[in-house]
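[1] coords below, sequence missing:
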């Protein structure tokens, strides 16, 4: 350190023919060039050294390129400032700037370390797995906590830097001491921000929603795409984005289709004639759903859920491993059941009883049964 100061003093003597401000400016520029060159060389050597080490050390080196460059610049400028021909005001200004830069360096390094730790922690969880409930839980928690931590570090860093200025420090002290009308107005103005910040912490702890959850909110269906410090972005089924404040999910009801798991039961409603062959429909549904790759092999059922004046209501229940697959399975079963009824049992489709025009062909089995019942008296008479 002393040798570096002596070297700068010697360089300042060689530039004594220039004005003090000119010599100081040249020394600062030379110091910045030396600092950047030294940092570049050291960074290459350090990158080569950690190339075969763990992911944490490789990430730490690659992510701290900016903070380490700033640290080297602060170190070199402090040496130049102590030996350059500066006036008292100029020296105080440079020292003040270096102090602010040092505070920014600490905040920057802390933010980078927090991000690296979050990324390393989340690498063990995979969102692309079939059962990603645990991964979405940890990902949501860490993303919210990381954003809250970054926000807190930013506020602390900026606040500490501003407090190095006398005017700002005195204003801050008087504001905290008075706790009067200005504090009340500031608190009222910050109420929405603070409410969303508290709601974000509640969401991270209780987790009524997680990233990639399938939800129904505001009569819209979609997936949770992003959770920030103040709002949630929901990607709707038609690629629109619905943006809601965080506190919405604390104060208002909504549907979460993947709260405990991704599997879900889909419902299909069919309206058919009272003469529809329910037993055959139940067997056909079982056949169709077992042939579909969208079915998860858990639930398949057909029930007559209501009988109305002109039709009966038939409810089909089929399950799938996720809500998008359940939607596709519902559409598939609805289409195939209607096609099968129209081809094999057209009399089962709903129609008005007063229609005297063209009628669907009757069921041949029912016709045969009626003929047999009509023939039974004659057969009994012949036997007697």
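    Thanks, I have the structure now. Note that the structure is a prediction, hence the values are computed from the model and not measured.
[2] can we go C-alpha only for contacts and neighbour counts from here?
    Will do.
[3] just give the number of residues close to residue 170.
    Neighbour count for residue 170, taken as other Cα atoms under 10 Å: 12.
[4] what ranges do the helices span in the protein?
    2-14, 20-49, 55-63, 65-83, 88-122, 133-162, 166-178, 181-189, 191-206, 248-251, 278-290, 323-344, 364-383 (DSSP state H).
[5] wait, which of these is closest to residue 235?
    helix 323-344 (13.2 Å; Cα to Cα).
[6] what sits up against the closest one?
    214, 257, 262-268, 270, 281, 284-285, 288-289, 292, 294-295, 318-320, 348-349 (Cα atoms under 8 Å, 6 or more residues apart in numbering).
[7] in strands, which of those fall?
    214, 264-268, 270, 318-320 (DSSP state E).
[8] put the buried members of these into a PyMOL selection.
    In PyMOL syntax, the buried subset of the ones in strands among the contacts of helix 323-344 is picked out as below (16 or more other Cα atoms under 10 Å):
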select buried, resi 214+264+265+266+267+268+270+318+319+320
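[9] in contact with the nearest residue to residue 125 once chain neighbours are set aside, which residues?
    Distances taken as Cα to Cα, 6 or more residues apart in numbering put residue 135 closest to residue 125, at 4.9 Å, once the chain neighbours are dropped. Counting by Cα under 8 Å, 6+ apart, residue 135 touches 125-127.
[10] go again using 10 Å as the cut-off
    Counting by Cα atoms under 10 Å, 6 or more residues apart in numbering, residue 135 touches 122-129, 210-211.
[11] ok, it to residue 280 distance?
    For residue 135, the distance to residue 280 equals 43 Å [Cα to Cα, to the nearest Å].
[12] next one for the comparison:
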């Protein structure tokens, strides 16, 4: 076995290699021990609080902080050993921004998870949707910024990329125009996403009607919003669509709504018994919340009248079911109690039988 090794201009013997290995193992072991003790204590402290934010931060930051502390231990060892220092100087150019970016990215994720969990445990469903929408958009924006900055810091340490960047500075004006034109849709989506987070015309879980389709908002991203319809289709709508055009938000303030059932009856219909039966049925229904109930004749035509039966319920889904039950019950009641009120198309032919008998 050779007693002497040459590596990167340094002359090393076996004893020096052993010292270097020990110099690496000791700070790394100490860093891992400190990491274990620190997060064990923090986990026990967080378990005593009622907030979920600290639990999410400790749970999410455990792994990236372990590698960050290992990197810190390597930097300490690099100051004590010239061989480690030479290798660390080369690796630190890429590892340092990557580790820092990972730590910041994980911290932003932990904030988003913790704040959302706290909101779910402390607020009503409407407030939870509001908080979740704002948290989702802002954390996603911050993550994108962290990724871009991290990649930029790593690429600046690559000599070839840095030289290309210096060369392109001579045509900075033309490049700025080209990038600005190409990035206009992306910038518009970014601004629309931030505006969506601040103004919140819609939130996660809201029931909206857009382009004639109604559904629940499942996901809000910087460039698009996904809406799940009742038949399980997914509508992908550009984010700017909700800012530039009108749409219906049926749960903007709360899930409580008033909905109608329309009946088209013959003008001979007796309205008072119909109103009494409608009120009796709805007031006895378990989905009725007692806020609004009314029967009004909204139109009168030569051969029909239009009755609007309005009722309210605590949620949009309950209101839909209540309207369907009311519509079915009232038609059944009319068939059994006022069959003449149901519209029939009549055709009168004077002396029809006599004409039918003519040759």
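    That came through, no problem. Computed from a prediction, not measured in an experiment: that's the story for all the values here.
[13] mind checking the TM-score on these two?
    Overlay of the two chains. TM-score (TM-score structural alignment, normalised by the length of structure 2): 0.82; 338 aligned residues with a Cα RMSD of 3.2 Å.
[14] follow-up on the earlier one: let's have the helices of structure 1 in CSV, adding distance to residue 219 of structure 1.
    What follows is the helices of structure 1, written out as CSV (distance: least, Cα to Cα, whole Å):
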stretch, distance to residue 219 of structure 1
helix 2-14, 69
helix 20-49, 52
helix 55-63, 43
helix 65-83, 46
helix 88-122, 33
helix 133-162, 24
helix 166-178, 46
helix 181-189, 31
helix 191-206, 21
helix 248-251, 14
helix 278-290, 29
helix 323-344, 16
helix 364-383, 46
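[15] mind checking those helices for the one nearest to residue 312 of structure 1?
    Closest among the helices of structure 1, using Cα to Cα: helix 278-290, at 10.3 Å.
[16] tell me how far that closest one is from the chain's mean position?
    Here helix 278-290 of structure 1 is found 40 Å from its chain centre; the criterion is Cα atoms, centre = their mean, to the nearest Å.
[17] quick one, that helix and helix 323-344 angle?
    Counting by axes from the mean of the first three to the mean of the last three Cα atoms, to 10 degrees, helix 278-290 of structure 1 lies at 130 degrees to helix 323-344.
[18] please work out which residues of structure 2 line up with helix 278-290 of structure 1.
    Using TM-score structural alignment, the residues of structure 2 aligned to helix 278-290 of structure 1 are 271-283.
[19] average distance between the matching stretch and structure 1?
    Compared with structure 1 after fitting, stretch 271-283 of structure 2 deviates on average by 0.8 Å (mean Cα distance after the TM-score superposition for structure 1).
[20] okay, buried residues for that stretch please.
    274, 278-279, 282.
[21] mind putting the contacts of residue 135 of structure 1 into JSON lines with neighbour count?
    Shown next, in JSON lines, are the contacts of residue 135 of structure 1 (neighbours: other Cα atoms under 10 Å):
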{"residue": "122", "neighbour count": "14"}
{"residue": "123", "neighbour count": "10"}
{"residue": "124", "neighbour count": "8"}
{"residue": "125", "neighbour count": "16"}
{"residue": "126", "neighbour count": "15"}
{"residue": "127", "neighbour count": "14"}
{"residue": "128", "neighbour count": "8"}
{"residue": "129", "neighbour count": "9"}
{"residue": "210", "neighbour count": "26"}
{"residue": "211", "neighbour count": "24"}
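[22] if we go to structure 2, which of the residues you listed are intact?
    Shared contacts between this structure and structure 2 among the contacts of residue 135 of structure 1 (both residues aligned by TM-score structural alignment, their matches' Cα atoms under 10 Å) comprise 122-129, 210-211.
[23] just to revisit the earlier point, residue 30 of structure 2: which of the buried residues of stretch 271-283 of structure 2 is nearest?
    Using Cα to Cα, residue 282 comes nearest to residue 30 of structure 2 of the buried residues of stretch 271-283 of structure 2, at 71.4 Å.
[24] excluding chain neighbours, what is closest to that closest one?
    residue 288 (6.5 Å).
[25] that neighbour: neighbour count?
    21.
[26] buried residues in stretch 22-40 of structure 2?
    Those buried within stretch 22-40 of structure 2 under the rule 16+ other Cα under 10 Å are 23-24, 27-28, 31-32, 35, 39.
[27] picking that back up, identify the farthest-apart pair in the buried residues of stretch 271-283 of structure 2.
    The span of those, defined through Cα to Cα, is set by 274 and 282 at 12.2 Å.
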